[in-house]
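**Q** Need a 3D model of the following:
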Amino acid sequence: MEKCKSVLCPRIQARLEKEKEKDANCDVMPLSDTHFNVRYFLDQLTVDLNARVCSCRKWNMLGVPCCRAIACIFFVNKEVEAFVDDCHKLNTFFKAYAGSILPCEGDRYCPRVPCNLDPPPIKIGLGKPRKNRIKHPKENPKKPGCLLRSGIEMTCNICRTKGHNKRSCPNKGSYVPIEPALKRPRGRPRNDVAASQPIHDS
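**A** As a prediction, this is how the structure comes out:
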């Protein structure tokens, strides 16, 4: 930073130069010595040099004049760097880092303080403490820890229809269950089974 020759910090100066390049697109219409109406493409904004305020609020938040404010500053033949906030200047930077931070010793060399640290006191609330847990609204009162089967649609094991179970099935006595198909044996056939099959000569 000591090698920097500008009034502002290098990054702020680079930001200001980018805003100066957009200055040519601004059309300034003076309302007074400090108030201006600026047209920037399709936007129309107002700038107050005394209050350092622009309608885009970029100057207010960053402390660096926007391209509309720079056009007004050039219109009154003044330097743009003078309208930058003091926190971005080199003098403020040197003042902030003028002091030095003393080195710190490690934990090994810190002085020992004879102080017994106790845990914070336990705060007991008013009233009788709760013993029973908060139950779920759909928990079965007869079987604690189990939920009710309300809302679950039952399926009959006999006729495989929904809406009832096998106790109340209307086809309980007359229904003949369908036998499942035989499963195909897995693996290679045994030698005795292969020998019993006839061999066709080609």
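**Q** When you work out contacts or count neighbours from here on, use the C-alpha atoms and nothing else.
**A** Noted.
**Q** Run through the strands of this protein in chain order.
**A** Taking DSSP state E as the test, the strands found in the chain are 26-30, 35-40, 43-48, 53-54.
**Q** Please convert those strands to JSON lines, extending it with distance to Ala14 and mean neighbour count.
**A** As requested, those are exported to JSON lines (distance: least, Cα to Cα, whole Å; neighbours: other Cα atoms under 10 Å):
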{"stretch": "strand 26-30", "distance to Ala14": "20", "mean neighbour count": "17"}
{"stretch": "strand 35-40", "distance to Ala14": "22", "mean neighbour count": "19"}
{"stretch": "strand 43-48", "distance to Ala14": "22", "mean neighbour count": "17"}
{"stretch": "strand 53-54", "distance to Ala14": "20", "mean neighbour count": "20"}
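**Q** Any chance of JSON lines for these, columns distance to Cys104?
**A** Output for the strands of the chain, formatted as JSON lines (distance: least, Cα to Cα, whole Å):
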{"stretch": "strand 26-30", "distance to Cys104": "54"}
{"stretch": "strand 35-40", "distance to Cys104": "54"}
{"stretch": "strand 43-48", "distance to Cys104": "49"}
{"stretch": "strand 53-54", "distance to Cys104": "45"}
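**Q** Looking at those strands, spot the one closest to Arg108.
**A** Distance to Arg108, taken as Cα to Cα, is lowest for strand 53-54 among the strands of the chain, at 54.5 Å.
**Q** ok, residues contacting the longest helix along the chain?
**A** In the chain, assigned by DSSP state H, the helix with the most residues is helix 10-21. Outside of helix 10-21, the residues within contact range by Cα atoms under 8 Å, 6 or more residues apart in numbering are 4, 6, 64-67, 70, 88.
**Q** Greatest separation within those: which pair is it?
**A** Cys4 and Cys67, at 24.0 Å, using Cα to Cα across the contacts of helix 10-21.
**Q** Comparing the two, which shows the higher neighbour count?
**A** Legend: neighbour count by other Cα atoms under 10 Å for Cys4 and Cys67, higher for Cys67 (23 against 10).
**Q** Next, the second sequence, to be compared with the first:
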Amino acid sequence: MWARHIIDSRCKSDHITNNVTESFNHWVGDDRKKPIMVMVESLTCRIMGRLQRRFEKGSRFEFATTPRIRKIVDMTMQDAKLCKVIDAGDDEFQVRDGFTTFAVNLRTRSCGCNYWSLCGLSCTHACACISYKRYNVERFCDFYYSNEIYCKIYQEMIHPMPELNERDRDGYPIVDPPKLKSLPGRPRTARRRAANEGRAGYAARRKKVLHCEVWYLQIVWT
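**A** Model (predicted):
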């Protein structure tokens, strides 16, 4: 949470991650072991089908927002029932959430918790005000989460490509791959793990404290 105070509010996302490359490597799978042209062809086909499936999925959405955003908003509306709303007029409210008070402005789409301006989705306090005024909660979701934007993202397509030997020559010389030099030992397939990481596939074991019945000593068992 401490790093989110410097996130630009134009991003409309509070997601922080540093393992994007790990997710991509897992998605690529065994394709990275193939020759470069075969790997590019395989990834092109996978991305081609992925774009088409996502576009067809977005065309079947029934609401103005995507189903995932709709689910998040519905859960937030349930949590908003615990808040106490005081109407100050002109779509401005004072919301009591437990022992903390927040100022909410529906016109400027802002709340004292800053979640709304950061993520683009109405927070618990804003949802309490929206429910109090009986407004449509989808009106207050950022445009980036709309079904229209979802379809625009995946509407572009990757056109089919002919076989390699049937493609037109561009006149440029063919670049051959560099000569491979076999290194001693078996090639590494797993990534290098940090010093503070455990072995792959093994969860961290919890420490147990045992008491000796004779000497009443505490022995840490790992």
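**Q** wouldn't Gln94 of structure 2 be in contact with Phe102 here?
**A** Yes. Counting by Cα atoms under 8 Å, Gln94 of structure 2 touches Phe102, with 5.9 Å between them.
**Q** for structure 2, which helix is longest?
**A** helix 36-59.
**Q** same for it, what does it pack against?
**A** Using 3 or more Cα pairs under 8 Å, 6 or more residues apart in numbering; DSSP states H and E as the contact test, the elements touching helix 36-59 of structure 2 are helix 147-154.
**Q** ok so, going back, kindly state which of the strands of structure 1 is positioned closest to Glu79 of structure 1.
**A** strand 43-48 (15.7 Å).
**Q** Which part of structure 2 matches that closest one?
**A** Mapped onto structure 2 using TM-score structural alignment, strand 43-48 of structure 1 covers residues 100-105.
**Q** Now the matching stretch on structure 1. Mean distance?
**A** On superposition with structure 1, the mean distance recorded for stretch 100-105 of structure 2 (mean Cα distance after the TM-score superposition for structure 1) is 1.1 Å.
**Q** Map Met61 of structure 1 onto structure 2.
**A** Superposed on structure 2 with TM-score structural alignment, Met61 of structure 1 falls opposite Leu118.
**Q** Show where the longest helix of structure 1 falls in structure 2, residue numbers please.
**A** Aligned using TM-score structural alignment, helix 10-21 of structure 1 spans residues 67-78 in structure 2.
**Q** quick one, helices of structure 1?
**A** Going by DSSP H, structure 1 shows helices at 10-21, 58-62, 67-75, 90-96, 191-196.
**Q** okay, those in TSV with distance to Leu102 of structure 1 next?
**A** Below are these laid out as TSV (distance: least, Cα to Cα, whole Å):
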stretch	distance to Leu102 of structure 1
helix 10-21	28
helix 58-62	33
helix 67-75	43
helix 90-96	16
helix 191-196	92
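**Q** Out of those, which is the most enclosed?
**A** Counting by mean count of other Cα atoms under 10 Å, helix 67-75 has the highest mean neighbour count of the helices of structure 1, with a mean of 23.
**Q** Run through the neighbouring helices and strands of that one.
**A** On a contact count with 3+ Cα pairs under 8 Å, 6+ apart, helix 67-75 of structure 1 meets helix 10-21, strand 26-30, strand 35-40, strand 43-48.
**Q** what's the mean distance for the shortest one versus structure 2?
**A** Following the fit onto structure 2, the mean deviation recorded for strand 26-30 of structure 1 is 1.2 Å by mean Cα distance after the TM-score superposition for structure 1.
**Q** which strands and helices sit next to that strand?
**A** If you count contacts as 3+ Cα pairs under 8 Å, 6+ apart, strand 26-30 of structure 1 packs onto strand 35-40, helix 67-75.
**Q** got the angle between the first one and strand 26-30?
**A** Going back to what we said before, that points to strand 35-40 of structure 1. If you take axes from the mean of the first three to the mean of the last three Cα atoms, to 10 degrees, strand 35-40 of structure 1 sits at 160 degrees to strand 26-30.
**Q** once aligned to structure 2, how far is strand 35-40 of structure 1 on average?
**A** With mean Cα distance after the TM-score superposition for structure 1, strand 35-40 of structure 1 averages 1.0 Å from its match.
**Q** Does anything pack onto that strand? Which helices or strands?
**A** strand 26-30, strand 43-48, helix 67-75.
**Q** So what touches that strand?
**A** Here strand 35-40 of structure 1 makes contact (Cα under 8 Å, 6+ apart) with 25-31, 44-49, 68, 72.
**Q** Show me which of those residues is closest to Ala98 of structure 1.
**A** Nearest member of those to Ala98 of structure 1, counting by Cα to Cα, is Leu49, at 32.0 Å.
**Q** show me the contacts for the closest one.
**A** By Cα under 8 Å, 6+ apart, Leu49 of structure 1 lies in contact with 34-35, 69, 73.
**Q** how near is it to Ala24 of structure 1?
**A** Leu49 of structure 1 sits 19 Å away from Ala24 of structure 1, going by Cα to Cα, to the nearest Å.
**Q** list the contacts for Thr101 of structure 2?
**A** So Thr101 of structure 2 contacts 94-95 (Cα under 8 Å, 6+ apart).
**Q** Kindly provide the distance from it to Cys129 of structure 2.
**A** Distance of Thr101 of structure 2 to Cys129 of structure 2, computed by Cα to Cα: 13 Å.
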